[in-house]
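A.B. asks: Okay, predicted coordinates and the sequence, questions at the end:
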Amino acid sequence: MTTVIPLDTRRPVTEAAQGRVGVLLVNLGTPDTADAQGVRVYLREFLSDPRVIENQGLLWQVILNGVVLRIRPARKAKDYLKIWNTEQNESPLKTITRAQSDKLAASIADYKHVVVDWGMRYGNPSIKSRLEALMAQGCERILVMPMYPQYSAATSATVVDKVATALKDMRAQPTMRFTPPYYDEPSYIDALAISIEKHLATLSDKPDTIIASFHGMPQSYIAKGDPYQAQCVATVEALRKRMGLDEKGLMLTFQSRFGYQEWLQPYTDKTVERLAKEGVKRIAVVTPGFSADCIETLEEIVQENAEIFHKAGGEAFSAVPCLNDSDEGMDMIRQIVLRELQGWV
């Protein structure tokens, strides 16, 4: 006969018995250097992931190795140079993700047995190296937070894949948890709204409309069941409600299309151009799908799309910074992490 012990009489697990707990923030990744070779190494890893390019067959290998990796690295290196953190010789994404990790660690410093670190899915520091570093510090339990508000097989799922690959080589494995997507978390929606309101307060003239631009993906991925588009829509709908805006006040678009497949629409660049031609003079663009500013926000939005808007007749283009390591962004990350650590801390 099994004796059931009431919850309120169970002895709490001590920190010593638990061991240390690790928290690993993971973002997409970045080249190590802003030159063609650095970009080539990064793109090879990124575009060889079957979660990103699902058909890794012979045709894609010919395109990747015969065209993309020969032509695109030099072009993209020029874009990286436009935004590169020359002081630290790294991309802004790496600088910001490190700052997020440091600030999270400081904000939960009262939890003495929790260790916070950060890594990248592609490039460095690698997920494997950071898992090993956390384990070397005595972490027997590790919470991984993919820094993507909206889930996609090409982002969040591939982080899980990479963690699993690292664990395959470990005889003594840590116990793992992963934070869920936070596309409709009240703290995330509040943080977005506050960041937009703060940014708009710095402008001399109110924008005629705000565009919420998300990274795109092939429409075929959605047809296969990826929930990404639905979660982007949910984010925008929640943000509209929070800010009292309608569909014209806050528009949903998708950016960064690549190749010749049909991607999620409406496209950001085409929308920006159309609005300007229709007589819209002032717009602001926010990128809710990115947790940290990167080449897709700082170069593609701030520079490329601003140029498109101005050439088509627009007058004032403004980009809202990502949440980055702002107070509201860090409060959101802290809330999610502490909630997902329940039972461990």
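C.D. replies: Noted; the coordinates are in hand.

A.B. asks: can we go C-alpha only for contacts and neighbour counts from here?
C.D. replies: Noted.

A.B. asks: all helices for the stretch 201-345 of the chain, in order.
C.D. replies: For the stretch 201-345 of the chain, applying DSSP state H, counting those that start in this stretch gives helices covering 219-223, 228-243, 268-277, 295, 306-311, 327-340.

A.B. asks: list the buried ones in the longest one?
C.D. replies: Judged by neighbour count using 16 or more other C-alpha atoms under 10 Å, the buried positions of helix 228-243 are 228-229, 231-233, 235-240, 243.

A.B. asks: separation between residue 258 and residue 60?
C.D. replies: 13 Å (C-alpha to C-alpha, to the nearest Å).

A.B. asks: who's more crowded, the two?
C.D. replies: Taking other C-alpha atoms under 10 Å, residue 258 and residue 60 do not tie; residue 60 has more neighbours (17 against 11).

A.B. asks: if I've got this straight, the more buried one is in a helix?
C.D. replies: Yes: membership of residue 60 in a helix is supported by DSSP: H, G, I helix; E, B strand; the rest coil.

A.B. asks: what's near enough to touch it?
C.D. replies: Residues near residue 60 by C-alpha atoms under 8 Å, 6 or more residues apart in numbering: none.

A.B. asks: What are the contacting residues of stretch 144-156?
C.D. replies: 23-28, 51-52, 157, 159, 176-183, 226-228, 231-232, 288-291, 337.

A.B. asks: distance between the ends of it?
C.D. replies: Note: stretch 144-156 ends 10 Å apart using C-alpha to C-alpha.

A.B. asks: do the same with stretch 43-58
C.D. replies: Using C-alpha to C-alpha, one end of stretch 43-58 lies 18 Å from the other.

A.B. asks: Just the buried residues of that stretch, please?
C.D. replies: Those would be 43-44, 46-49, 51-52, 56, for stretch 43-58 by 16+ other C-alpha under 10 Å.

A.B. asks: What strand or helix carries residue 165?
C.D. replies: Using DSSP states H and E, residue 165 sits within helix 156-168.

A.B. asks: go on, residue 109?
C.D. replies: Residue 109 is part of no helix or strand when elements are defined by DSSP H and E.

A.B. asks: Burial check on it, number of neighbours?
C.D. replies: When neighbours are defined as other C-alpha under 10 Å, residue 109 has 13 of them.

A.B. asks: so how far is residue 227 from it?
C.D. replies: Residue 109 is 35 Å from residue 227, by C-alpha to C-alpha.

A.B. asks: Am I right that residue 140 sits in a strand?
C.D. replies: Yes: counting by three-state DSSP, residue 140 is part of a strand.

A.B. asks: which ones are touching the nearest residue to it once chain neighbours are set aside?
C.D. replies: With sequence-adjacent residues excluded and distances taken as C-alpha to C-alpha, 6 or more residues apart in numbering, residue 140 is closest to residue 174, at 4.8 Å. For residue 174, the contact set (C-alpha under 8 Å, 6+ apart) comprises 135, 139-142.

A.B. asks: Among those residues, find me the one that's closest to residue 168.
C.D. replies: residue 135 (14.8 Å; C-alpha to C-alpha).

A.B. asks: Report how many residues lie close to the closest one.
C.D. replies: 19.

A.B. asks: also this one, for the comparison:
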Amino acid sequence: MANHLPAGHPPVLAPKVGVLLLNLGTPDATDYWSVRRYLSEFLSDRRVIDTSPWIWQPLLQGIILSVRPQKSGANYARIWDKDTNESPLRVITRRQTEKLQARLGADVVVDYAMRYGSPSTASGIDRLQAAGCQKILLAPLYPQYSATTTATANDKAFDRLKQLRWQPAIRTLPAYFEEPSYIKALAESIANGVAALDFTPDIILTSFHGMPVKYLEAGDIYHCLCFKTNRLVREYLGWPKEKLMVTFQSRFGPTKWLEPYTDATLKALPGRGMKKVAVVAPAFSADCIETLEEIAITGREEFEHAGGEHYAYIPCLNDSDGGMEMLETVVRKELQGWI
């Protein structure tokens, strides 16, 4: 191509295809100001908190962000990756990116970005364009669609596209909650996780991230997708209905959220005679504060305090062989016709 350019023309890279893995985000450190910046961006997203900014922002920038960063920072410190001085979410997402790049080969450029915090979604698009990518697959790493996750990740990418003089062609990765490769990878990770335990769980909780009930009533389909994933996994494993139970975690504020709540369930199970439990978090593609601190640490404390005897957290798919095979499969499906 360069041989046909007129004299003085800027260099033109050979056109490439890009894949941008998109995840939720993370503070850059565990100190007050780093966590405050992250939470301010996260909790200012109108898809996450749809209360009028005239009401919400004074509360957020006042008492909430005066108090919550200390608590969240302490929780992040409990699971922080000391070797890289980064959150596990960023470390794992980067490893997923590197492994997917190796699987897809030189014809595709793979990068990652975060909806909140760094590396930003805008910078990810810019890096792919600078590498010559004229076609980009945006890949939100959320198996079950929600406006609070998948949509807001795409929103941020579209915000950057609106600013570009030369936009790349864009595709977006659909929710893959029922993709056979995802169900297989998730089911086998649960089965292998249970088989490795030194006890047999009375019940296994599939703990999905929660959402206010009013979002469901407004038309968000997330709730249904969570239950379908749970059913397909159970059918794949051939387990009875009572073996695998859907719960919802991470509720925030006084609003009613999707039930049953994970924390309340963990506190109640020992009283029902179920004192051996395992928990998995299928809505998360990579382990993060909501899984490593809220479920693996705090969940265990709540369960044992209520009289539970055996507790296990089964990790997310992360960059495991099964997880990467699944990710390659769903990405290649959306790249058909481009590569």
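C.D. replies: Thanks, I have the structure now. From a predicted model like this one, the values you see are computed outputs, not experimental measurements.

A.B. asks: Got a TM-score for the pair?
C.D. replies: Put the two chains on top of each other and the TM-score (TM-score structural alignment, normalised by the length of the second structure) is 0.95; 328 aligned residues with a C-alpha RMSD of 1.2 Å.

A.B. asks: Residue 172 of the second structure matches what in the first structure?
C.D. replies: Taking TM-score structural alignment, residue 172 of the second structure has residue 178 as its aligned residue in the first structure.

A.B. asks: To clarify, my last question referred to residue 135 of the second structure.
C.D. replies: Residue 135 of the second structure maps onto residue 141 in the first structure, with residues paired by TM-score structural alignment.

A.B. asks: Could you do residue 264 of the second structure as well?
C.D. replies: In the first structure, residue 264 of the second structure lands on residue 270 (TM-score structural alignment).

A.B. asks: Wait, residue 101 of the second structure touches residue 95, no?
C.D. replies: No: at 9.8 Å, residue 101 of the second structure and residue 95 do not qualify as touching, with contact defined as C-alpha atoms under 8 Å.

A.B. asks: could you list every residue that touches residue 75 of the first structure?
C.D. replies: By C-alpha under 8 Å, 6+ apart, the contact set of residue 75 of the first structure is residue 36.

A.B. asks: cool, and residue 310 of the second structure?
C.D. replies: Residue 310 of the second structure touches 199, 201, 275-277, 304, counting by C-alpha under 8 Å, 6+ apart.

A.B. asks: What's it aligned with over in the first structure?
C.D. replies: So, by TM-score structural alignment, residue 310 of the second structure is matched to residue 316.

A.B. asks: likewise residue 108 of the second structure?
C.D. replies: With TM-score structural alignment as the criterion, residue 108 of the second structure lines up with residue 114 in the first structure.

A.B. asks: Which of the helices or strands spans the residue lying closest to its match once chain neighbours are set aside?
C.D. replies: Nearest-residue entry for residue 114 of the first structure: residue 21, 4.7 Å, with adjacent residues in sequence omitted and distances by C-alpha to C-alpha, 6+ apart. Following DSSP H and E, one finds residue 21 of the first structure within strand 20-30.

A.B. asks: residue range for the very next helix or strand once past that strand in the second structure?
C.D. replies: Using DSSP H and E, the helix or strand that follows strand 20-30 of the first structure in sequence is helix 36-47. Taken onto the second structure by TM-score structural alignment, helix 36-47 of the first structure occupies residues 32-43 there.

A.B. asks: Mean distance of the matching stretch to its aligned residues in the first structure, please.
C.D. replies: Compared with the first structure after fitting, stretch 32-43 of the second structure deviates on average by 0.5 Å (mean C-alpha distance after the TM-score superposition for the first structure).

A.B. asks: Pull the residues that contact that stretch.
C.D. replies: The contact list for stretch 32-43 of the second structure (C-alpha under 8 Å, 6+ apart) reads 26-29, 48-49, 60-61, 65, 69-70, 72-73, 116-117.

A.B. asks: So which residue is dead centre in the second structure?
C.D. replies: The second structure has residue 284 as the residue nearest its centroid, 4.2 Å off, counting by C-alpha atoms, centre = their mean.

A.B. asks: so who does it touch?
C.D. replies: 141-143, 208, 316.

A.B. asks: Quick one: map it onto the first structure.
C.D. replies: So residue 284 of the second structure corresponds to residue 290, using TM-score structural alignment.

A.B. asks: gap between that match and residue 155 of the first structure?
C.D. replies: In this view, residue 290 of the first structure and residue 155 of the first structure are 11 Å apart by C-alpha to C-alpha.

A.B. asks: hang on, the earlier thing: same question for the helix holding residue 165 of the first structure: list its buried residues.
C.D. replies: Result for helix 156-168 of the first structure [16+ other C-alpha under 10 Å]: buried residues 156, 158-160, 162-163, 166-167.

A.B. asks: Which of those residues sits closest to residue 251 of the first structure?
C.D. replies: residue 156 (24.6 Å).

A.B. asks: aligned partner of that closest one in the second structure?
C.D. replies: Using TM-score structural alignment, residue 156 of the first structure pairs with residue 150 in the second structure.

A.B. asks: do residue 95 of the first structure as well
C.D. replies: With TM-score structural alignment as the criterion, residue 95 of the first structure matches residue 91.

A.B. asks: what's around its match, how many residues?
C.D. replies: Residues within reach of residue 91 of the second structure, counting by other C-alpha under 10 Å, total 16.

A.B. asks: With the one 3 residues further on instead?
C.D. replies: Applying other C-alpha under 10 Å, we find 17 other residues in the vicinity of residue 94 of the second structure.

A.B. asks: and it, what helix or strand is that in?
C.D. replies: Secondary structure assigned from DSSP H and E places residue 94 of the second structure in helix 88-104.

A.B. asks: what packs against that helix?
C.D. replies: strand 16-26, strand 108-117, helix 321-334 (3 or more C-alpha pairs under 8 Å, 6 or more residues apart in numbering; DSSP states H and E).

A.B. asks: and it, which residues are buried?
C.D. replies: Quick answer for helix 88-104 of the second structure (16+ other C-alpha under 10 Å): 88-97, 99-101, 104.

A.B. asks: That one: how far from the chain's middle?
C.D. replies: 14 Å (C-alpha atoms, centre = their mean, to the nearest Å).

A.B. asks: Please work out the angle formed by the directions of that helix and strand 16-26.
C.D. replies: Calculated by axes from the mean of the first three to the mean of the last three C-alpha atoms, to 10 degrees, helix 88-104 of the second structure forms an angle of 160 degrees with strand 16-26.

A.B. asks: Quick one: residues in contact with helix 88-104 of the second structure.
C.D. replies: Outside helix 88-104 of the second structure, the residues that touch it by C-alpha under 8 Å, 6+ apart are 21, 23, 25-26, 79-81, 84, 108-112, 286-289, 318-319, 324, 327-328.

A.B. asks: Going by neighbour count, which of those are buried?
C.D. replies: 21, 23, 25-26, 79-80, 108-112, 286-289, 318-319, 324, 327-328.
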